[in-house]
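> Just need the structure, nothing else, for what follows:
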Amino acid sequence: MYLHRIIAATLATSVIAQTQDAPEVTSSPSDHVYEAILPENPFFDKGSLDGNIRGTVKAQSAADGKGVSFSVSFRNLPNEGGPFLYHIHDAAVPSDGNCTATLDHFDPFNRGESPPCDANEPHTCQLGDLSGKHGKITQEPFTKEYIDPFVSLATDSVQFFGTKSIVLHFGNKTRITCANFVKAGVEETGN
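The predicted structure is shown next:
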């Protein structure tokens, strides 16, 4: 019985140690800009989608180096299936455009998806859950600008997302389209 308590306590401590709130970024480099531009062809080609969602997610270090300033723009959204979600995913889009290969949401602090992100407590959300922290896509066209203080463009930070991808989802989490973040001035290969 004593051994069972030790094992249970060890497992509980292990789970707690794996997750933590995201710390605010205070030194994102001022000269870094990344952009994800959606491709012409959608990954999901069923339903009312006419071509692909058009749009970009531009990310640059906030003026004071505290977090990242995002400029988001999407248009040509499907007529059904919203409100739409968008997230930074853990892996880049491969050259064949397979959005499933982007893996899960960017979540270096092992927060997981449950319970859902609470926009009133963004430090407790997955780093990649941009629509959870800053609002779902609810209108056509959709444009939004905000600063996310929990992600970074410093390549040596665990909160760095510049080598990852952006994925747009229907409200039921089906992946519609995706694109890689690319450093401004650097031509992307593949996708």
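
> okay, CA-based contacts and neighbour counts for the rest of this
Noted.

> Give me the neighbour count for Asn41.
For Asn41, the neighbour count with other C-alpha atoms under 10 Å is 15.

> which one is it nearest to, not counting chain neighbours?
Asn52 (5.4 Å; C-alpha to C-alpha, 6 or more residues apart in numbering).

> So what's the residue count around the one you found?
20.

> Tell me which helix or strand it sits in.
Assigned by DSSP states H and E, Asn52 belongs to no helix or strand.

> ok, it - contacts?
39-42, 76-77, 177 (C-alpha atoms under 8 Å, 6 or more residues apart in numbering).

> and if you look at Gly55?
Gly55 touches 37-38, 72-75, counting by C-alpha under 8 Å, 6+ apart.

> Kindly tell me how buried the nearest residue to it once chain neighbours are set aside is, as a neighbour count.
Closest residue to Gly55 apart from its sequence neighbours, by C-alpha to C-alpha, 6+ apart: Phe74 at 4.3 Å. Using other C-alpha under 10 Å, Phe74 has 19 other residues around it.

> again, but for Pro116
There are 12 residues near Pro116, going by other C-alpha under 10 Å.

> where does it sit relative to Val186, distance-wise?
For Pro116, the distance to Val186 equals 35 Å [C-alpha to C-alpha, to the nearest Å].

> Please, where are all the strands along the protein?
Remark: strands assigned in the chain by DSSP state E are 33-37, 54-61, 68-75, 85-89, 142-148, 165-169, 175-180, 182-183.

> The structure of the following sequence is requested for comparison with the preceding one:
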Amino acid sequence: MHSTFLAGAFMSLALSVAAQNAPVVVDNQPVSFHHASLLPKDNATIWGGIQIRPQQDSHALQVQVVIGGIPEGQALNYHIHQYPVPEDGNCYATGAHLDPYGRGQTPPCDITKPNTCEVGDLSGKHGPAWAPPGEDFRVTYLDFFLSNTPGQPAYFGDLSWVVHGPNSERLSCGNFDTFGKDWQEWDA
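A predicted model of the protein is given here:
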């Protein structure tokens, strides 16, 4: 019994030490642009895209999101997930949210303290997607915790973007593509 208690205490200590706040990323590449489009799905009306690009004279990355076809009265969460979408388009195969610092989802993300949220919890850090009937959700914001530098813990460029319904079901998803300095401006 004593060894079981000690093992549990050490496990709790290890988990609490492992989880940490996300640091501000200061080494983003100046000419690395990423875009992901949602795949068409039979079970959802939504469509959209996300683009993430560097900001001149800032450590932040600019995120532009467009989601259309949102069911009336619903607010949808969207996240960067830890794996790309496989060829069969299975959004559930993308794993959990991008969370390199072990934050987890409990307690829920606090929009006023984005460094304490999972790195990939974009709607938790910046607000869910919603729109009045007949309109599209369009938003642009800065995120200081994502990395566009391959090999960094918060790098998202080879991962996926997933939009969730009200019960956390995965409505649609898409993989990020990376573009260099010849990338064209996207009209969000």
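
> circling back: let me have the strands of the first structure in JSON lines, adding distance to Val158 of the first structure as columns.
Below are the strands of the first structure laid out as JSON lines (distance: least, C-alpha to C-alpha, whole Å):
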{"stretch": "strand 33-37", "distance to Val158 of the first structure": "17"}
{"stretch": "strand 54-61", "distance to Val158 of the first structure": "16"}
{"stretch": "strand 68-75", "distance to Val158 of the first structure": "14"}
{"stretch": "strand 85-89", "distance to Val158 of the first structure": "14"}
{"stretch": "strand 142-148", "distance to Val158 of the first structure": "15"}
{"stretch": "strand 165-169", "distance to Val158 of the first structure": "15"}
{"stretch": "strand 175-180", "distance to Val158 of the first structure": "18"}
{"stretch": "strand 182-183", "distance to Val158 of the first structure": "18"}
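
> which of those sits most buried?
strand 175-180 (a mean of 27; mean count of other C-alpha atoms under 10 Å).

> so where is that one in the second structure?
Taken onto the second structure by TM-score structural alignment, strand 175-180 of the first structure occupies residues 170-175 there.

> Just give me the match in the first structure for Leu122 of the second structure.
In the first structure, Leu122 of the second structure lands on Leu130 (TM-score structural alignment).

> Just give the nearest non-adjacent residue to that match, would you?
In space, Leu130 of the first structure is closest to His87, 5.3 Å off (C-alpha to C-alpha, 6+ apart).

> distance of that neighbour from Ala8 of the first structure?
Taking C-alpha to C-alpha, one finds His87 of the first structure at 34 Å from Ala8 of the first structure.

> List the residues that contact Ser73 of the first structure.
Per C-alpha under 8 Å, 6+ apart, neighbours of Ser73 of the first structure: 55-57, 141-144.

> related to what we said a few turns ago, need the contacts of Gly55 of the first structure in CSV with distance to Gly171 of the first structure, can you?
As requested, the contacts of Gly55 of the first structure are exported to CSV (distance: C-alpha to C-alpha, whole Å):
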residue, distance to Gly171 of the first structure
Ile37, 21
Leu38, 19
Val72, 18
Ser73, 18
Phe74, 15
Arg75, 16
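
> Which of those sits closest to His4 of the first structure?
Taking C-alpha to C-alpha as the measure, His4 of the first structure sits nearest to Val72 out of those, at 50.7 Å.

> Translate the closest one into the numbering of the second structure.
In the second structure, Val72 of the first structure lands on Val65 (TM-score structural alignment).

> gap between that match and Asp136 of the second structure?
10 Å.

> again with Val119 of the second structure
Val119 of the second structure is 25 Å from Asp136 of the second structure, by C-alpha to C-alpha.

> ok, those two, which is more surrounded?
Val119 (32 against 18).

> wait, doesn't that one sit right on Ala154?
Yes: the pair Val119 of the second structure / Ala154 is scored as a contact, 6.7 Å apart, by C-alpha atoms under 8 Å.

> overlap in contacts of those two?
Common neighbours of Val119 of the second structure and Ala154 (C-alpha under 8 Å, 6+ apart) are 98-100, 145-146.

> Pick the one among the residues you listed closest to Gly165 of the second structure.
Leu98 (18.3 Å).
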